[in-house]
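Trainee: With the sequence up front, the predicted model follows.
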Amino acid sequence: MTETNRPTRRLSEAGVSIWLDDLSRERLDTGNLAGLVDSHDVVGVTTNPTIFAAALSAGTAYDSALTALAGTDVEAAVEAITTDDVRAAADVLRGVYDATDAVDGRVSIEVDPRLARDTAATVATARRLWETVDRPNIMIKIPATVEGLPAITETLAAGFSVNVTLIFSIERYRQVMDAFLTGLEQARDNGHDLAPIGSVASFFVSRVDATVDAALDDVGTDGALALRGRAAIANARLAYAAYQEVFASERWQRLAAAGAQPQRPLWASTGVKDPAYPDTLYVTELVAPGVVNTMPQATLDAFADHGEIVGDTVSGTADDAAATLHAVEAQGISLDEVTARLEDEGVSKFEKSWDELLTTTKTGLDAAGA
């Protein structure tokens, strides 16, 4: 085996950035996050309402914060706690941010998911979060709903970095890239320095397989069952082909000449949902230059323990990926319907997690003030 195609566990050697899909006060207080930067090559962090709801409901790490916030409105308390965590994580990763010229070292914080269908409120909240956290290496997370698209453009135009979340379909992903390019064009026209404006497009993976596999099981034929576990990877590989196309365009080249960074594809939902699949499936099969893979702790540990890659597993696979999705459609499964449902479910799940976060925080505030 030659030096250029030797197996490795260093995704960075293949141009992939590892971000941790988790954050908690405990990780910050114990130095766990800082340790993962050294031990697991973590160079970024993503958060969402589900992550914060789990963090607040576990252990005692937030007791002192809740005591200090006793008597505060619950929504203001949630914002204070989550922005404090993101600010602290951004400080941990500031060295990475500086060393990579503002590419990595990023920490994402999500706009209240109840605003996913409200463009103006999303933009206003994005600005408030950016100014409250007050760190150059954060990203404001905005869902890729129809109403979210103009909010993405407007937030970027103001010079703020954006993580676009809940992308499931190639069509919507193309709309996201257009919103990004428009936002940077407006930022340039507004006089902003484009170099520090970062953006990733979070393309969800495992949820696609979970939904499509269930539909294939319902069909039940040998041909249908042979397609299990293939749709999500094919979908993501086609997304990467779209990314390569858009970021080879003259429109992008004009922005790059003005100092802009590309909006990198970020593979989200990379923990396998089916235990029959390899636990590093959505890592090893989605290796390509210039992407981010955000992993939950279990996937991060699994890859560090036994994950192995041999170069790029995405580039040049578009034709095979399209054939796979065509075969799925031939089983009577509409990918358009699947991805539309997953977007709606994604928004609903984050709304539910946000409600859980509010409830847990209120309980803690009440106890602290008793």
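Mentor: Structure's in. What do you need? Owing to the predicted nature of the structure, the values given are computational and were not obtained by experimental measurement. Residues are numbered from 1 along each chain as shown.
Trainee: make it CA atoms for all contacts and neighbour counts henceforth
Mentor: Will do.
Trainee: residues near Tyr97, how many?
Mentor: 22 (other Cα atoms under 10 Å).
Trainee: And Thr324, by the same measure?
Mentor: Thr324, neighbours per other Cα under 10 Å, totals 19.
Trainee: what's it in contact with, if anything?
Mentor: Shown in contact with Thr324 (Cα atoms under 8 Å, 6 or more residues apart in numbering): 227, 230-231, 234.
Trainee: got those residues as CSV, with secondary structure columns?
Mentor: Below are the contacts of Thr324 laid out as CSV (DSSP: H, G, I helix; E, B strand; the rest coil):
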residue, secondary structure
Leu227, coil
Arg230, coil
Ala231, helix
Ala234, helix
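Trainee: From those residues, list the buried ones, please.
Mentor: 227, 230-231, 234 (16 or more other Cα atoms under 10 Å).
Trainee: what's near enough to touch Trp19?
Mentor: 42-46, 292-295.
Trainee: isn't there a helix covering it?
Mentor: No. Under three-state DSSP, Trp19 falls outside any helix and is assigned strand.
Trainee: Just the terminal-to-terminal distance for stretch 199-212.
Mentor: From its first residue to its last, stretch 199-212 covers 29 Å (Cα to Cα, to the nearest Å).
Trainee: oh, I was asking about stretch 200-211
Mentor: End residues of stretch 200-211 are separated by 24 Å (Cα to Cα).
Trainee: Stretch 142-161 now?
Mentor: 11 Å.
Trainee: one step back: out of the contacts of Trp19, who's the most crowded?
Mentor: Result: Gly44 is most packed of these (other Cα under 10 Å), 30 neighbours.
Trainee: The stretch 251-370 of the chain: strands as residue ranges?
Mentor: With DSSP state E, counting those that start in this stretch, the ranges of strands along the stretch 251-370 of the chain come out as 264-268, 291-295.
Trainee: The stretch 1-150 of the chain too?
Mentor: So, for the stretch 1-150 of the chain - with DSSP E, counting those that start in this stretch - the strands run 16-20, 42-45, 106-110, 138-143.
Trainee: which residues sit against the second one?
Mentor: It refers to strand 42-45. 17-23, 36-37, 89, 93, 96, 104-108, 294.
Trainee: Presented hereafter is structure B, for comparison with structure A:
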Amino acid sequence: MNGIKALQSLGQSIWYDNMDRELLISGAMAELVQQGVTGITSNPTIFEKAIKSSTAYDTAVREADATTVEQLFDEISRSDIQEACRLLMPVYQETRGKDGYVSIEVAPVLAHDAVGTVQEGRRLFEAIGMPNVMIKVPGTPEGIKAVQALTEAGINVNVTLIFSLTLYKRVMEAYIRGLHKRLNSGLDVQSVASVASFFVSRVDAAVDAQLKEMNASESLFGTAAIANAKMAYALFEETFSSSDFKELAAAGANVQRILWASTGQKNAAYDPLMYVNELVGPNSVNTVPPATLDLLQKRNDYKVTVEQNVELARQQIQSLAEVGIDIEDVVNSLLTQGLQAFNQSYASLLDALRSKQEQVR
């Protein structure tokens, strides 16, 4: 049993945080699916790297009908996502819609535009035309409004850039409200799926930087991210075992699985699998970058860990507060930084496409 299958046996899906046409064409992505990968996530940064590093997009760029680079990216990304959805369709069918998803993100410029996000989410879902596509929406207040509307419309949503427990609770509530509205309208709730992408390693990077400036105790370093994530999982279990979800569950609704994002280790001093080992649990997803997937595959002795030591996690967050680190302030700043980074990545992606156009002419 490989590492992916070992984690699956414990109720956790492994998705691949990478999208590259070369991987699709060569069969490498199909091989990963055979090994047990059951989903793929993408974002502008991933597409930028793929376009810069591969000649697989040259013909598409040369022959595209697009008049702007934004339209060109739309054509290229939709084509890749459709192909990935076809690749994962057997997984989607075998798991009856519980798994087998490919995520594509709405343009970062819509992060604070609820109406625009809903319109773009609908457009992408219809244009891709595959039931196993997920529309990525940022966990901003406006994004959360869009989550409810898209869920009510029967569109699968991956809510991204979640760092805060407060915002995470609102994300789950928005998903549940959207399902209730569908059910009350006599619409099917079984075919709707969603994940909430809770970011991990960036929390440690931010908190550790503050601890270093304070010359704080070494015992506090590398504790914030996993503690924050374990408290999020406890909130997940509480929310989806509540009476508010029971009626939906009886109608066949899916829980909104928690997805661990940013799980590649950013500090070389830490175990490169620390954000895998400590966050194993049922009804969860871990979307991992290539290097982490390679390491993950070499082990098969995983065990459920995310439900353990939750009280210790609360104490660790309290210990950080006692030295002057407010975790809510940290995670709110990380959301702002994440949105800025996505906007910058999108701009860089468009620049890369312009360069590619010049190269292939």
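Mentor: Yep, that arrived. These figures come from a predicted structure and were not determined experimentally.
Trainee: So after superposing, what's the score?
Mentor: The pair, once superposed, lands on a TM-score of 0.97 when counted by TM-score structural alignment, normalised by the length of structure 2; 359 aligned residues with a Cα RMSD of 1.4 Å.
Trainee: rewinding a little: name only those of the contacts of strand 42-45 of structure 1 that count as buried.
Mentor: 17-23, 36-37, 89, 93, 96, 104-108, 294.
Trainee: Run through who's touching stretch 70-79 of structure 2.
Mentor: 47, 57, 60-61, 64-66, 124, 127-128, 350, 353.
Trainee: which part of structure 1 lines up with that stretch?
Mentor: Across structure 1, the stretch matching stretch 70-79 of structure 2 (TM-score structural alignment) is residues 75-84.
Trainee: mean shift of the matching stretch relative to structure 2?
Mentor: Its matched residues in structure 2 lie on average 0.7 Å from stretch 75-84 of structure 1 after superposition (mean Cα distance after the TM-score superposition for structure 1).
Trainee: Give me the buried positions along that stretch.
Mentor: Those would be 77-78, 80-84, for stretch 75-84 of structure 1 by 16+ other Cα under 10 Å.
Trainee: Closest one to Thr284 of structure 1 out of the residues you listed, please.
Mentor: Lowest distance from Thr284 of structure 1 to these (Cα to Cα) belongs to Thr82, with 31.8 Å.
Trainee: And the closest one, how close does it get to Phe204 of structure 1?
Mentor: Here the criterion is Cα to Cα. By it, Thr82 of structure 1 lies 23 Å from Phe204 of structure 1.
Trainee: hmm, back to that, okay if I get the contacts of Thr324 of structure 1 as CSV plus distance to Glu329 of structure 1?
Mentor: Formatted as CSV, these follow (distance: Cα to Cα, whole Å):
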residue, distance to Glu329 of structure 1
Leu227, 11
Arg230, 13
Ala231, 10
Ala234, 13
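Trainee: any idea how far the biggest helix by length in structure 1 is from the chain center?
Mentor: Secondary structure assigned by DSSP state H gives helix 335-369 as the longest helix of structure 1. When C-alpha coordinates are averaged (Cα atoms, centre = their mean, to the nearest Å), helix 335-369 of structure 1 and its chain have centres 16 Å apart.
Trainee: And stretch 66-75 of structure 1, by the same measure?
Mentor: 29 Å.
Trainee: and if you look at stretch 249-258 of structure 2?
Mentor: Taking mean C-alpha positions (Cα atoms, centre = their mean), stretch 249-258 of structure 2 and its chain are 18 Å apart.
Trainee: For it, report the contacting residues that lie outside it.
Mentor: By Cα under 8 Å, 6+ apart, stretch 249-258 of structure 2 touches 98, 172, 175, 179, 189-198, 233, 236, 240, 283-285.
Trainee: How about the secondary structure of Lys181 of structure 2?
Mentor: helix.
Trainee: That one: neighbouring residues, count only.
Mentor: 17.
Trainee: thought it was touching Gly154?
Mentor: No. With contact defined as Cα atoms under 8 Å, Lys181 of structure 2 does not reach Gly154; the gap is 10.5 Å.
Trainee: residues touching the residue most central in space within structure 1, list them.
Mentor: By Cα atoms, centre = their mean, structure 1 has its centre lying nearest to Ser202, at 4.1 Å. Neighbour list for Ser202 of structure 1: 163-167, 265-268 [criterion: Cα under 8 Å, 6+ apart].
Trainee: most neighbours, which of those?
Mentor: Neighbour counts for these, by other Cα under 10 Å, peak at Val164, which reaches 30 neighbours.
Trainee: quick revisit: can you redo the strands of the stretch 251-370 of structure 1 as a markdown table, where the extra columns are distance to Pro275 of structure 1?
Mentor: Listed next are the strands of the stretch 251-370 of structure 1 as a markdown table, based on distance: least, Cα to Cα, whole Å:
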| stretch | distance to Pro275 of structure 1 |
| --- | --- |
| strand 264-268 | 18 |
| strand 291-295 | 16 |
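Trainee: Quick check: which of the ones you listed is nearest to Met139 of structure 1?
Mentor: That would be strand 264-268 among these, by Cα to Cα, at 12.9 Å.
Trainee: Read off where the closest one ends up in structure 2.
Mentor: Using TM-score structural alignment, strand 264-268 of structure 1 pairs with 257-261 in structure 2.
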